[in-house]
Every structure is written in C-alpha cells, then in structure tokens.
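S.K.: what follows is a predicted protein model with its sequence.
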Amino acid sequence: MEPMNEIAEKLKLLGDKTRLTMLTLLKEREWCVCEFVDIFDMSQPAISQHLRKLKSQGIVNESRRGQWVYYSLNVDDKPYIQAVLNEMPGSQEVLSSMNKEVNCTCN
C-alpha cells in the first residue's frame, strides 16, 4: 500500500470537480484532449493543466496519435480511487447533466 501522504495527494486531485468529471468519463473509454475542450468549454491549455496534474500522480496514461493526445485511466493499483469512481454515474449521465454531446473532431 502507498504511504498515506501519497494517497492523500492523489485524492486531493479528485476534490476538483473538473478533474473528477474527467476521471468519471475516463472510466468507460479513453478521451482526446480536443473532446475535453468541447465538453468543459475550457481552453486547451487549461484542460492540459488538469490532465498534467493527473498524469503526474499516475492516475491517467497519455498516448500520442499524430497531433492528438489521448488519455486513459490508470487506477488498477489505486483501489481507493477506483472506489470513488465506482460511485460516480456513467458517462452518458454525466454528459446529459452538462447538456453536452460528444463530437470528436480529432480524426
């Protein structure tokens, strides 16, 4: 098990609604930065900053495909984060509550 301070730092990241929503969406599939820009109505640098924080704590993985960067969940070894995400709604419910649809322009 990870030391208590490391777990606390990772869980702090989930205290931000945007990051928690990102992780909730990532439960079901990987997402491209450009999709998050549309969903959250935020600039690409702002989205990248949130994802950088999650990546630095090992909560998400990053993969580059051409000019696009895709993110996936990396919590198999973090049961305390899995437990939180298990209580979150599915991506369709999250997107509906935000009045959003996924329109990927990444391809």
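M.R.: Alright, I've got the coordinates.

S.K.: only C-alpha atoms for contact and neighbour calcs from this point on.
M.R.: Noted.

S.K.: element containing residue 63, please.
M.R.: Following DSSP states H and E, the helix or strand that holds residue 63 is strand 60-65.

S.K.: buried ones in the helix or strand just after that strand?
M.R.: Following strand 60-65 in sequence order, the next helix or strand is strand 68-73 (DSSP H and E). By 16 or more other Cα atoms under 10 Å, the buried positions in strand 68-73 come out as 70-73.

S.K.: alright, now check it against this:
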Amino acid sequence: MNVLTTKERTFEEASQHLKIVGDKTRLKMLAILYKDECCVCELVEIFQMSQPSISQHLRKLKNADIVIERRSGQWIYYRLNENHPWFDQLESIIKTLPDTQPLLNDLLESGKRVCCD
C-alpha cells in the first residue's frame, strides 16, 4: 500500500497545481480572470481560439478548483477561486506577469465585453 506522508502529499499537491497553471494559455487565462470574471465567448475572442479549446482549459482549472463558475441565465462566468489553498501563491505569480487589463479594455471597446448579456 502506497501511503504518502504529509510532506510527500504537499509536494504532490504543489506539483499538480504547478502543472495545471504552468500552461501558458491557462496562465494568461488566470491573469485575465484575476482582473475580472469572463464567459467562454469573451475568452474565445481574447485568445482567438475555438470554444472547445477554451472550454477544455477552463475544465482543467475548474476540476482543480482554481476557478469557479457563476451562472447567469444561459451563460456561465468564470473567476478565480479566492478560497483555493494555493490562491496566495497564484496571486504572487500573476502579479509578476504583464497586465491583462488592456485585453479586457479592447474587448469592451470592440463591443464584445458584454456579448453574453
């Protein structure tokens, strides 16, 4: 039987967390969601990727409880889970990244920021 010690479990959890956020698309997505919640269609526009691809990235983040969702009618909005045990570490990483607010501003200026409402 493979029983992990508390320290081994902590290293395993950290490793899994870092693998999930280590993808550059997901990391940029988290930096965007740190600024404001977004729906899939907004992220599709920002990343210029297919909806299934964006949804797959969000699914991985959601399964890890790094992002949470809020339903509004038929739309689902995603945001960072501030109660995640690794939120402080994630926030520290995000603060070292380029500012993603201009991406949200561009979306707003193009009239696509509120496309789901």
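M.R.: That came through fine. These numbers were taken from a predicted model, which means no experiment stands behind them.

S.K.: mean deviation, the longest helix seen in structure 1 versus structure 2?
M.R.: Looking across structure 1 with DSSP state H, the single longest helix is helix 44-56. Once fitted to structure 2, helix 44-56 of structure 1 is off its aligned match by 0.5 Å on average (mean Cα distance after the TM-score superposition for structure 1).

S.K.: can you tell me what part of structure 2 that helix aligns to?
M.R.: Alignment of helix 44-56 of structure 1 against structure 2: residues 51-63, by TM-score structural alignment.

S.K.: buried stuff in that stretch?
M.R.: 54-55, 58, 61-62.

S.K.: how near is the most centrally placed residue in structure 2 to residue 73 of structure 2?
M.R.: Nearest to the geometric centre of structure 2 sits residue 30, at 3.5 Å (Cα atoms, centre = their mean). Going from residue 30 of structure 2 to residue 73 of structure 2 by Cα to Cα, to the nearest Å gives 24 Å.

S.K.: where do the helices sit along structure 2?
M.R.: Ranges of helices within structure 2 are 6-21, 24-35, 40-47, 51-63, 87-94, 101-109, based on DSSP H.
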